[in-house]
Each structure stands twice: as C-alpha cells, then as structure tokens.
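>>> Structural data only, the sequence is not supplied:
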C-alpha cells in the first residue's frame, strides 16, 4: 500500500461514518414520525399566553405582504398575540407595503419597526434584538420574511412548550413552497425533508436534542433575557442560541405538526450565496463552542459539536480528497492497490444514501414517487458535490472575517 491508498481509506472511512450517522438519524426520525401520527393535539388551550411573533425583514417587498397576511390569519386569539415586523434598513417598497397592511388592519396588533443604516442593517441577530426590546410576550415566535405558516402552527408550538417546563424552545417544520419550480428546488425539497426535519426528528428520538432553525420556533422570553439577546456576530444565530440553551439546562423539542412554507432559492447563484453563509455561520458557532465539548454542562449538545466538527472538517476534507483521488485515478498517474474494494464500498454507500432518502421522503404525502426517485439518484453526483464547494467557500469566508475583522451585515437571500 502507498500513501494514496491510505488517503483513499481515510476518505472512504469518513464518508461511511457520516452516512452511517445520518442513516441512524433517519431511522430514529421515522420512529418519531410514527409516534407523532398518534399524537392528538388539543382543540383549544385552557389559557392562551400572550405571544410576540417577530419577523426580521430586509428588502422583502416580494414576499412580506403574503407573510403578514398569513400571520393575521393564525388560529390564535387576536388579543393574545402581536406581530412585530422589523423592516431593517430596507431600500425597496417594503415600508409602503407594511403601512398599507397596517391601514387595512387597524384593529390588529401589527407593529412595524423601521430602522436605518445607523440603527439597523447589521444582520438578523441585531434586528431580532431590536424587535425584542419592543415585544411584550412571555413567549417569542420567530418567522423569516418569506414564510407562510399554517393556521395552527403557532398553537402547536405553544401547546408543546407549555407541556414541559424543561423545554426552552420548540421548533416546527418548514416545507419548500416552490419545490416544483425547477431541478434545484426539487433537490432542496428532498434535502429539507431528509437532512433538515428528519434528522431533527431522529436526534430528538434518540438524544432529546434539536437545533433551532431560523424560522417557525418558539422560545421563552425569560431565557432570551438571561442570555442578553441574540449574538450580533453570529450569522447562523439559530444554531448559536441552541448551544446556549443546552448549556443553561434546557431542551429544544421538535413538533412537526407545526408547519410553515417558505420560498427556497431558484438559481444556483442565490443558493450558493445562501448556503455558503450558513456554512460560514456554522463554522463560527463551532469555533465558539468547541471548548464546551469537554464540559459536562453542555450535555447532549456535545453530540452537535462533534457532528459539526465531523461535517465541516473531516467530511469536507474527505469529500474533496475523494474527488481529487478520483481525478488522478482517471489519469492513471498513480496506482491504487485497493481500487476494487473502494468501488464496492462506493456502490454500497450510494445505495444506502439513496435508500435512506427514500425512507425519509415517504413520510410526506405525495413525495414518494418515480420523479423524486430519479432526482435522488441524480442528487448524489450533483447537488451533494456542490455542498463540498459551498462548505469550503464558507470556511474561507469565515477566515477572511476573522483576519480582516469584518462587521456582520445582512446577507440578503434574493426572492422570486
């Protein structure tokens, strides 16, 4: 065996470990899915707590009107919730759209906060902190500006968090509203079902562990006060605040009956910009929290620290290395002594990958079909390979931020 054989073994080993972990999470998620099917939610809460629904928005004229209208139609007592839109340093017609909505709904508790380049424009965390100062609810529910939650979404979140004082937050599920638009949105839809909510379900099933997404979740006001608000330096403020909640001794539960629909990127350019931002933000969170890997106070969140380390360092290096070895193997400039075995392991990995995704999407009505099966087969060679490029660029962007001490600003996801 030569050095290239050892590098090949490393890449295959890391890839297989990652696939195995995700398969286990999918199995756990499916078990939790079967449990949720038996859950009977209450038609009405005995005592509805007052809730502040906050929506940070920056240049969201294409979607903000639809989002606010869906929030006004929630099945929750009108006098028990307020809607706070943080129109953060927008230069489009968002302000005019929101003013019109306020005029059309004079009896509703709709609050619009307009910031400028001095007070705002510093990212989602800063916008949430601004909205938090104006909020009155004992519970805070967060939605992104492109979301249209189903009517019972907030009720399900509140009923769940009120059932257990150990819960610091409860997260719901988000679905891809424009999943049929093109091949990219079909990829995102399958990714969301498998690696977003099914993985969340599996982690809750096995470890009572979840990570807050950027939208459709409720958190206790008292905990935000104790934390001193959202971290303004965190691009992925949702992941960052999840780690702090666990260190405080609280849990985050997944309630998939609470559903919101959101618009996903429809072009590779927009997708790349969004996902590289996520990757950069997650690297920041990992670096910030890595020291807690050795602290018992971190509890089960240490699994997430290990998982992020695996994904953004070991798995990323394994994927890039695997592609490099594949290319030089084609040129026949080097000789592999375990080539035959590597092909067998690769075929097995591809088969397990595809099967686990099919199991995951089978939990959603209408998603298990021939078209999606073909999309899954194609996904491994295209969409998943692009992830390596995104993660590498995100890591590079994080290093640039650290070196040049760049200030956190809005990373606008273009709407359609």
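Looks like it arrived, so ask away. For clarity, every value in this text was computed on a predicted model and none was experimentally measured. Residues are numbered from 1 along each chain as shown.

>>> contacts and neighbour counts: CA atoms only from here.
Will do.

>>> Just give me the residue right at the centre of the chain.
Nearest residue to the geometric centre of the chain (Cα atoms, centre = their mean): residue 213, 4.1 Å.

>>> Give the full set of residues in contact with that residue.
Residue 213 sits next to 171, 238, 239 when contact means Cα atoms under 8 Å, 6 or more residues apart in numbering.

>>> Enumerate every residue touching the second one.
What that stands for is residue 238. Residue 238 touches 211, 212, 213, 214, counting by Cα under 8 Å, 6+ apart.

>>> Now do the helix or strand encompassing it: distance to the chain's middle.
Using DSSP states H and E, residue 238 sits within helix 237-247. Relative to the mean C-alpha coordinate of its chain, helix 237-247 is positioned 13 Å out (Cα atoms, centre = their mean, to the nearest Å).

>>> could you point out which element follows it?
strand 251-262.

>>> contacts for that next one?
36, 146-150, 152-154, 156-157, 160, 166-178, 197, 200-201, 204, 208-212, 216, 242, 245-246.

>>> and the next element down the chain from that strand?
Next along the chain after strand 251-262, taking DSSP H and E as the criterion, comes helix 268-289.

>>> Just the angle for the helix or strand following that next one relative to helix 237-247, thanks.
Next in sequence after helix 268-289, counting helices and strands by DSSP H and E, comes helix 301-309. Angle of helix 301-309 versus helix 237-247, following axes from the mean of the first three to the mean of the last three Cα atoms, to 10 degrees, is 150 degrees.

>>> What is the distance between helix 301-309 and the centre of its chain?
On Cα atoms, centre = their mean, the centre of helix 301-309 falls 15 Å from that of its chain.

>>> Next, the angle helix 268-289 makes with that helix.
Going by the same axes, to 10 degrees, helix 301-309 makes 130 degrees with helix 268-289.

>>> name the helices or strands packed onto helix 301-309?
helix 268-289 (3 or more Cα pairs under 8 Å, 6 or more residues apart in numbering; DSSP states H and E).

>>> okay, now the one to match up with it:
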C-alpha cells in the first residue's frame, strides 16, 4: 500500500510538471520547424469554399460576423447562414442587412422549421454545399482577412481532412476575460502546437474556426446530431477514417468569451462532457490501434481526469493533516518549479504570439493568477463532467445561447 500511495502521490505532484514540459517542448519544435509548400498544391489557393454560419439567437453579433466574412482576402467562396429556429430577431436582422447591402460574396439564408441543434443544422446546410472545402465558424467570431488563405495552405497533403485556426479573445473588460486571454495565448496555443508537432495532429479542432475537406465530411457521414460538442466528435470520427487534422496559429479568429464564472464553467463543463463522450466512443479503437501517437492523444484526456480526483483527495488530506497537527507547510521546491515552468510557458506564448493577441498591461497584470486559475478550473470541470456523465447526462446535441461577455 505504501508503494501504491507513493506512486499516486508522485503522479499527483508531477503530472502538471510533465505535461507543461511536453507543451513547452512541442511548442518550441513547432516554432522551429521549417515548413515547405509543395507547388503542386497551388490550386488550393483558389479552391472553392463554402462558409457555414450556424445561428441561434445571435441578433447582437451575427452582422459583425457577416461583415468579417465578406471582407476575407479570398475570391472563390460563398456563405450559407443557417438559422436553427431562433426565437429572437436573428433572421430579421440578417434579412435587413442583406436588403441594404450588396456584398460580392454570394450569401444564402437557410431558415430551419424546427430547432435541431448545431450539428443537425450544419448537416441541413451541407445539402447545399457544392464546394471542395467547408469552413465552419460561429456567429460571434470575427475572422482575420487572411484566415481562410492560411488554413488552405495546411492542406498540403491529400489525406488532410481538417485544419483549425487560432482563437484570440477580444472582450477583456473583466479579470475573467483577461485570464482567458492568457489561457488562449499561454496554454491552448501551446497544447495545439505541441500536439501537431509531436503527435502529427491535434486532439480537437476549434468549432469557432474549422476548415474541412468536403470529401472528408462525406466520408464520415456529416456531423453527429447527438454529440454535445460536434467539433471534438468530428475530429475523432475523421481520425478513425485516417484523415489528418492540423493546426495553424496564423489563421486568426477574434472571439467573445464568457465574462461570468457561471457562463465560464457552463462552457468548460460542456467541453469536458463532450471530451468524455469522445473518449468512451473511441477508447477501444485507440487501444487496439498500433499508432502510439493516437493512444497518447486520447488517453491524455483520461490521465487528466484521474489527476483531478487525486489532486482533490490530496488537497483534503492536506487540510485534515494541517488541522490535526496545527502546522502549516507547503512544498516550496515543487511550487517554485510550477511557477518557473508556467513563467517560461507564458513567455514562450507571448513570443510566439507575435502580438497577434495584442496583449495589454491589464492582461499581463493577471499573470500571477494565471497558473492557479488554469489548474483549479481544470480540476473543477473534470470532476463535474465525470459526475454529469455518470449520473445525469443524456446525449443531446441541442444548444443554448452562451455567455459572450460584452
């Protein structure tokens, strides 16, 4: 029992350290890789693209998104706005804007008769797609003019099925908004760079900016309407069909994030529940798959959920011991290692960001709270999602209007 206890203690203490080192190493490799572009894929830069914009109660944000889409530095594309039976003025706002504007980009408004959920709304819109590629984004996202061009360049192999870009937080009026800004720069970008460079593909595309090969979407039968997170689910369904999924930090999309803790945890728990769904659906396949990289990508999710419970148990043991012995002590060396590694990681993130995220002094002032914020919320959302999946969860691909801050 003592040996088992020591192993669990080691795992609880060093899992965050090991993962941080992997993220730093993988991001460094990603930043130093020499990417060549095969001229035989020059036709990609004029490939036909359909942008799918699913909406549900987006009256306050959809027009800004449309303005960013028609301003892309690209010519051969069209837009389909698919409204999933909004109960606000989304449809009216879009129709009014189309009536008073004549964009050069063809735009179709598809009104669904019933609320079907995001995944099924995308499937309905897919029946109108005739292009080689499909870009899926959200109705609160503002795409950088060069985003589409940058993603197409990553389809430099015939077996690349999807490419995702880099979200940049644009609402930073609260501490929570600024902490998420650092999270996207310092952790999420690190993780995706590391996964792509070390394991030949990423865990999941970002639903807010994902470019798919139409052939790949057809190969997997479209989006799963029962999936809680259609982007995570689609990533692994593509992977099972041997399609590659890549990441490019050069394709930027400016997003709104929750600015209330209630909205934030609802979002993150939904992501975590969706991740667990994907794990249970794919664990057997990955286990029997000979590709070690595939195993690591999926089972890292399991490792993080195990760590969450062990960390919680260790915390309560520490509290009980402190009360019982009337002494207060902290593992100083371990804490210094945590601080050092997270400082290195955030500095690496800022350097590789190349001012794309336009970090301000207000953002930087949140750095001392950044590490605690990330690992604490990771622990809470992991445990909450496990409880939901084991007790209350029923698979349903519906959606509600999220907290998008200000």
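Right, received. Where do you want to start? Keep in mind the model is a prediction, meaning the values are calculated, not measured.

>>> can you tell me which residue in the second structure aligns to the residue nearest to the centre of the first structure?
In the second structure, the residue matched to residue 213 of the first structure (TM-score structural alignment) is residue 206.

>>> what residue of the first structure matches up with residue 142 of the second structure?
Matched by TM-score structural alignment, residue 142 of the second structure corresponds to residue 148 in the first structure.

>>> For residue 57 of the first structure, give me its contacts.
64, 85, 86, 87, 88, 90, 144, 145.

>>> And it, what's its match in the second structure?
Match for residue 57 of the first structure (TM-score structural alignment): residue 55.

>>> how near is residue 189 of the first structure to residue 368 of the first structure?
Residue 189 of the first structure is 12 Å from residue 368 of the first structure, where distance means Cα to Cα, to the nearest Å.

>>> still on that earlier bit, the helix holding residue 238 of the first structure maps to which residues in the second structure?
Aligned by TM-score structural alignment, helix 237-247 of the first structure corresponds to residues 230-240 of the second structure.

>>> And that stretch against the first structure, how far off on average?
Superposing on the first structure and averaging over aligned pairs (mean Cα distance after the TM-score superposition for the first structure), stretch 230-240 of the second structure comes out at 1.6 Å.

>>> For residue 238 of the second structure, give its distance to residue 305 of the second structure.
24 Å.

>>> Please apply the same query to residue 385 of the second structure.
Taking Cα to Cα, one finds residue 385 of the second structure at 9 Å from residue 305 of the second structure.

>>> In the second structure, what residue spans correspond to helices?
Secondary structure of the second structure (DSSP state H): helices located at 2-32, 62-70, 90-100, 118-126, 147-152, 175-183, 189-199, 214-219, 230-240, 261-288, 292-325, 332-353, 361-364, 367-387.

>>> for the fifth one, the distance to its chain's centre please.
Between the centre of helix 147-152 of the second structure and the centre of its chain there are 17 Å (Cα atoms, centre = their mean).

>>> name the helices or strands packed onto it?
strand 160-169, strand 244-255.

>>> These: which one's closest to residue 376 of the second structure?
strand 160-169 (20.5 Å; Cα to Cα).

>>> Can you state the residues of the first structure onto which the closest one aligns?
Under TM-score structural alignment, strand 160-169 of the second structure corresponds to residues 167-176 of the first structure.

>>> The second structure: which residue goes with residue 396 of the first structure?
In the second structure, residue 396 of the first structure lands on residue 387 (TM-score structural alignment).

>>> And residue 268 of the first structure, by the same measure?
Residue 268 of the first structure maps onto residue 261 in the second structure, by TM-score structural alignment.

>>> Based on its surroundings, how many neighbours for that match?
Neighbourhood size, residue 261 of the second structure [other Cα atoms under 10 Å]: 11.

>>> Quick check: it vs residue 176 of the second structure, distance?
In terms of Cα to Cα, residue 261 of the second structure sits 8 Å off from residue 176 of the second structure.

>>> likewise residue 288 of the second structure?
Residue 288 of the second structure is 41 Å from residue 176 of the second structure, by Cα to Cα.

>>> These two - which one has more neighbours?
Using other Cα under 10 Å as the criterion, residue 288 of the second structure and residue 176 rank with residue 176 on top: 19 against 9.

>>> residues contacting the nearest residue to that one once chain neighbours are set aside?
Closest residue to residue 176 of the second structure apart from its sequence neighbours, by Cα to Cα, 6 or more residues apart in numbering: residue 259 at 5.7 Å. Shown in contact with residue 259 of the second structure (Cα under 8 Å, 6+ apart): 174, 176, 177, 403, 404, 405, 406.
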